[in-house]
Structures are given as C-alpha cells and as structure tokens.
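# Starting from these lines, generate the structure:
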Amino acid sequence: MGGNELGEFLRARRAQRSPQNAGLLSSGRRKVAGLRREEVAVLAGVNADYYTRLEQGRENHPSPQVIAALGRALDLDQDALDHLYRLAGAAPEHPPAPVPGTVSAELRQLMDGYPHTPAFVLNRTLDVLATNKLADALFSPFRRAGNLARMTFLDPAGRHFYARWNATAQATVANLRVAAGFDPHDPALRRLVEELSEGSEQFRKLWESHQVRGKSREPKQLVHPDVGPLTLTYQAFDVRSAPGQQLVIYHAEPGTAHADALALLGSLHAPPGRSRTVEA
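Alright, predicted model coming up:
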C-alpha cells in the first residue's frame, strides 16, 4: 500500500465513474478513463484546485460535508462512503483498538452448539481465528485454513473450491479494503497485501481498483472434492465483546441435496472434539 490512501482511492473511483452515468455531456475522445478531476470538483461543488490537492496528498482532512459531496459525485455505496470517511480521518480521533487475536471460551462453546453447520470466527484481515468441527471438514481441501484471502489467491485448492472464483476473489479483496479503512497502517494487513500482491497478479489488479464492500448475503457456491457441489447461505455477526471479530455461520437449505451433502461431509471428516483455535 502507498502512503496516500485517500488520494489513491479518489483516483481509482474517479476512473470508474463514467461521464454518462454522472449526467455530464461528453464529446470526442477523452484522455482519461472516467471523470476528469475538474468534473468531480463541479459535481461535488468544491474548488478544482482543492480537489487536486486531495488526490495528490497535499490535503488530507476534508470536512464531513466535503466527504459527503464527494461520495455523491463518485456515486459511492454505503460501504465505500464509510471507507472514505475513515481514510479522511473523519472516524474517531483515537487510534483504532487492536482486534483481539483470540476467541473467548464462551464463543467457542456457542460454535460447538452448531454441530450440523460450519461456523468460524474471522478478524478484519480475514484471518480464521477459530473453527468448529464442520468448518474444519468444509475447509479440508486447503493446505491450511488460516486466512481466507490466502486460501482464495495463493492455495491451488481455491480455484476448485470456489465455484464462482472470480466473484469470490472480488468480494475477498473488497472485504480487505474495509480493513484498510479502519487501520491502513496495520502491519499485519500491510504484510498480507504485500504477500498477496507478489503471489497473485489477479489480487494486485483487484487491490488497485479500490472496491470496498462488507460481507453480502449472496449464497456461497462451493465444490468439495468429497461430496461435490454445495450451495450455502450464511450469516455474519459482529462479536460485541471483541470488536473487529465476526462469527460466520454457513447453512444449507433443509431437505435439499446440499443439506445431505453437508451432513455426509460432517460424517466423513469431523472428528470428535470441540472447536479449535487457529493460529493466524
């Protein structure tokens, strides 16, 4: 990651906003992709020189009013707008609290109470902090279920496990961008981004697009080598006692072939015992 996260984000999102969608007349060949700086400034109602300074990193703290106006000009959704606020320092002044690296005994006990569905805990950088037995079974094709981004981009199993790999890759990178908004200087995040950028050209290109999105409700379409295709819905819950952690629970529609396959997977793979904590 560079040292001008705010400017890089604005440039990337400006390049993705077409004049037509912004309601601007455009004729002839344009030298830049998307909107010009001057066009963004007009749409946001700010001085063009001021906007240029924002992109160049010479101005880093726009007011909340300017942030909101830029969000409208760039047509940012809520996740991306929240990210822009954080990059601009409009979040609370105190440094972000570190995300706990361990999962409480109470949460692990709760996960063990879901024997028929995979459950696991993530932090913002997609480290898998803990899993229950069926989650271990689900992720068994991977060399190590330690981080969802590494599993997607660096583990050969990812290309086969995720039936819609391109969509999964885009969502994974967009999730990591959310983490960058909370703490762009997080050493663990920087190391992860560097590792993924060096190991995967696809990741590098997606990271440079600056797409930002929290977890959606789209079903997960997976292919497990032992039981075949699995379509699973999921819910993600913020852990209030450990800000930055999320409990994720996968679910198969009862009475379907996917539910039968998930039950078979559990009988084949899940050994007796309790949920396990994963060393990130």
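
# okay, CA-based contacts and neighbour counts for the rest of this
Fine.

# can you pull out the helices in the stretch 151-280 of the chain?
157-161, 165-182, 187-199, 201-208, 257-269 (DSSP state H, counting those that start in this stretch).

# Can I get these in a markdown table including distance to Y234?
Shown next, in a markdown table, are these (distance: least, Cα to Cα, whole Å):
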| stretch | distance to Y234 |
| --- | --- |
| helix 157-161 | 17 |
| helix 165-182 | 14 |
| helix 187-199 | 25 |
| helix 201-208 | 24 |
| helix 257-269 | 13 |
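
# Kindly state which of the ones you listed is positioned closest to E39.
helix 201-208 (22.0 Å; Cα to Cα).

# Quick check: which helices or strands does that closest one pack against?
When contacts are defined as 3 or more Cα pairs under 8 Å, 6 or more residues apart in numbering; DSSP states H and E, helix 201-208 sits against helix 165-182, helix 187-199.

# What ranges does this protein have for its strands?
Taking DSSP state E as the criterion, the chain contains strands spanning 119-122, 128-131, 220-224, 228-238, 246-251, 276-277.

# now the ones you listed as CSV including mean neighbour count?
Below are the strands of the chain laid out as CSV (neighbours: other Cα atoms under 10 Å):
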stretch, mean neighbour count
strand 119-122, 26
strand 128-131, 25
strand 220-224, 19
strand 228-238, 17
strand 246-251, 19
strand 276-277, 18
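
# Out of those, flag the one nearest A257.
That would be strand 228-238 among these, by Cα to Cα, at 8.4 Å.

# I'd like to know which elements that closest one is packed against.
Against strand 228-238 (3+ Cα pairs under 8 Å, 6+ apart) you get strand 220-224, strand 246-251, helix 257-269.

# Before we compare anything, build this one as well:
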Amino acid sequence: MEGENHTEVLQFLLLGLSDDPQVQLPLFGMFLSMYLVTVLGNLLIILAASSDSHLHTPMYFFLSNLSFVDICFTSTTVPKMLVNIQAQSKDISYLQCLIQAYFFMVFAGMDNLLISIMAFDRFVAICHPLNYTTIRNSQFISLLVLISWIIVLTVSLVHVLLIKWLTFSRVTEIPHFFCEITQILKVASSDTFINNITVYVATALLGVFPAAGILFSYFQIVSSLLKLSSIASKFKAFSTCGSHLCVVCLFYGTTLGVYLSSAVTHSSHGSTVASVMYTVVTPMLNPFIYSLRNKDVKGALGRLIKTCPP
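Okay, the predicted model is just below:
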C-alpha cells in the first residue's frame, strides 16, 4: 500500500470555505466576530443563571449547561479555522484532527440531549405541575446531565477508536473547515463499513431518539393546552416554552438543512457552507433567543450588569 499509512499519517488538509485570497480577510473578521459574540453571549447567560436566585430552577440549570456546551461546541472548530486563515495554511495534524472530531461529536451530542431534556422539563412543568418539584429535584436533574455526558463521551470515543484502524493517504484533503466524522470517512483509503454502521447507530441514539422525545413532549404539551378553557391560561403556559421551541426549530432546522442540501446538490462545498449554520450561527443566536424572549433572563442580566463596577 505505497503512498498510504495506517498509523503515521503526516497531515490532513482542511480545504475550508474558499480558496480565494480576497475573501480570506472578510472570512477571518466575520468568524472572529461571531465567535466572540457566541462566547460573550453564552457566558452572560451562565453568569445570570448562576448569580440570580430567581433562576435557580431546573430549566435554567439546563440552559446554563446548554450555554457551556455551545461555547465548547464552537470552540472546537472556529479557533483552528481562524489560525489557518491567519497563517494561510490548511494543515491539521492527524492527532489534532482526531481530537477535534471527538470533541465535536461530544458537544454536538450534548446539544441534542440537553435540548430534549429541556423539552421534557417543559412537559412535566405544564402537564404535571403538581408533581414538578418532586420529579425535577436537584439530584435527578444532575443525574440526567451526568448520564448524558457519559453517553456522548463513550459513543464519541468508540468513533475515534474505530477511525484509528483506517488508512489514509500521507496528505489527505478534507473538503470541510473542520474534521467532521462523515468527511473523514469519505477520504479514508480502507473499508469504512463498520464506521458507517456506527455512525447510523450514534445518529439514532443521539439524534433520532432525542428528536422523538421532543416531538412527544410538545405533542403532550399542545394536547394539555387545548384542554384549557382560558385563552390567557393557554398563552401563559405556552409562553414558558416559547424560547425553547425557537431553539429547537433553529437547531434541528439548520441541521436538517445541511443534510438535505448535501443530498440534493451532492456538493461538498454546499454542505460545508450549510454546516456554518448549526456549528456557528445557532450557538451564537441561542443567548439572544433566551434573553430577548424571557423576562426572567432579561431581569437577571440587568441586575448582573448593575452589579458590575463602572
């Protein structure tokens, strides 16, 4: 197998979003700005939820975890892309690529699971309000988050260990701006049947099942709301999950758009551009959705800003 290597791949090349030198500076400025806004916005959500006693509830505990995951999610891809643009290089080492793919899968999976847990939280709060405190005690919600971390860390580790058995060319081009698992499998020189089966299983476990849980939760919520006689009561109850519903639509809408665009156009560049939506844009918009639509968060942010020294 001359020209190929099993364990000593010299480098991968991330082809990025564009080869045009004239767009590199605008790309750098745009992604740096979006990254800073993402980090700042999600940090403010975490600080507001942790510092304000009014927000010490399960929903805002999950929201703080989601903000933390969104910061990490974006940090796995954008900083490396910015470094490559600044250095006018496309290189990423084999080890760095595996590490990036691992943590990308971890935080993408946690995003899915946290969003589904938040949907279940709203289902319990609206459909079983009398049992809400009993069901959603601090030990239970901490256990849910811990189990979610264990699942995504284990599943992602299995993916990376299986990739270690694949062979690649000494200089392998990845038509993406980060080491995404499916793109890595496409450029492998050896058989990826087992890897692809594992991807399907992981997609079902971390994607399909959480999405089904969200649909079930909101089906039950809508059914409960329809039974209410007062329009004001319906609006008040549904407004408690309005922000989360917006996040669900944004996350799953952009993710579905990536795969649909890839299936329709069969273009790796089109899929790469579409990936920017759920890897960069969605984590950036989540804090705005929760702060602009939620009076409690806006109040906590206002009090947090007032306590800051001038």
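
# TM-score for this pair?
Scored against TM-score structural alignment, normalised by the length of structure 1, the superposed chains reach a TM-score of 0.26; 118 aligned residues with a Cα RMSD of 6.0 Å.

# about what we covered before: could the strands of structure 1 be laid out in a markdown table, adding distance to G71 of structure 1?
Output for these, formatted as a markdown table (distance: least, Cα to Cα, whole Å):
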| stretch | distance to G71 of structure 1 |
| --- | --- |
| strand 119-122 | 29 |
| strand 128-131 | 32 |
| strand 220-224 | 30 |
| strand 228-238 | 26 |
| strand 246-251 | 27 |
| strand 276-277 | 40 |
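
# follow-up on the earlier one: so for D49 of structure 1, which of the helices and strands packed on helix 201-208 of structure 1 sits nearest?
Closest approach to D49 of structure 1 among these is made by helix 165-182 (25.1 Å; Cα to Cα).

# If you count contacts, what does the closest one end up packed against?
Helix 165-182 of structure 1 packs on helix 78-87, helix 148-153, helix 201-208, going by 3+ Cα pairs under 8 Å, 6+ apart.

# If you count neighbours, what's buried in it?
Within helix 165-182 of structure 1, the residues scored as buried using 16 or more other Cα atoms under 10 Å are 165, 168-182.

# The helices of the stretch 151-280 of structure 1: which one's closest to A12 of structure 1?
Of those, nearest to A12 of structure 1 by Cα to Cα is helix 201-208, at 7.4 Å.

# got the buried residues for the closest one?
For helix 201-208 of structure 1, a neighbour-count test (16+ other Cα under 10 Å) marks F203, R204, L206, W207 as buried.

# Tally up the residues packed near the closest residue to the first one other than its chain neighbours, please.
Ranked by Cα to Cα, 6 or more residues apart in numbering and with sequence neighbours excluded, the top spatial neighbour of F203 of structure 1 is S197, at 5.9 Å. Around S197 of structure 1 sit 18 other residues, with neighbours defined as other Cα atoms under 10 Å.

# likewise L54 of structure 1?
Applying other Cα under 10 Å, I find that L54 of structure 1 has 21 neighbouring residues.

# quick one on the thing from earlier: which stretch among the helices of the stretch 151-280 of structure 1 comes nearest A69 of structure 1?
Nearest of these (Cα to Cα): helix 165-182, 18.8 Å.

# relative to helix 78-87, how tilted is the closest one?
Going by axes from the mean of the first three to the mean of the last three Cα atoms, to 10 degrees, helix 165-182 of structure 1 is angled at 30 degrees with respect to helix 78-87.

# the inter-axis angle of helix 165-182 of structure 1 versus helix 201-208?
40 degrees.

# Strands of the stretch 1-150 of structure 2, start to end?
In the stretch 1-150 of structure 2, the segments counted as strands under DSSP state E, counting those that start in this stretch are 4-5, 11-14, 91-92.

# would a markdown table of these with distance to L260 of structure 2 and mean neighbour count be doable?
Converted to a markdown table, those look like this (distance: least, Cα to Cα, whole Å; neighbours: other Cα atoms under 10 Å):
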| stretch | distance to L260 of structure 2 | mean neighbour count |
| --- | --- | --- |
| strand 4-5 | 33 | 16 |
| strand 11-14 | 23 | 21 |
| strand 91-92 | 28 | 20 |
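
# With distance to V37 of structure 2 as new columns, can those be given to me in TSV?
Shown next, in TSV, are the strands of the stretch 1-150 of structure 2 (distance: least, Cα to Cα, whole Å):
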stretch	distance to V37 of structure 2
strand 4-5	41
strand 11-14	25
strand 91-92	26
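
# between those strands, which one is nearest to S75 of structure 2?
strand 91-92 (15.5 Å).

# Contacts for that closest one next, please.
Q11, F12, L13, L14, N84 (Cα atoms under 8 Å, 6 or more residues apart in numbering).

# Pull up the gap between the last one and L215 of structure 2, please.
N84 of structure 2 sits 40 Å away from L215 of structure 2, taking Cα to Cα, to the nearest Å as the criterion.

# For those two, indicate the residue with more neighbours.
N84 (18 against 15).

# residues contacting L66 of structure 2?
By Cα under 8 Å, 6+ apart, the neighbours of L66 of structure 2 are D111, L114, I115.

# Of these, which is the nearest to K186 of structure 2?
Nearest to K186 of structure 2 among those, with distances taken as Cα to Cα, is D111, at 24.8 Å.
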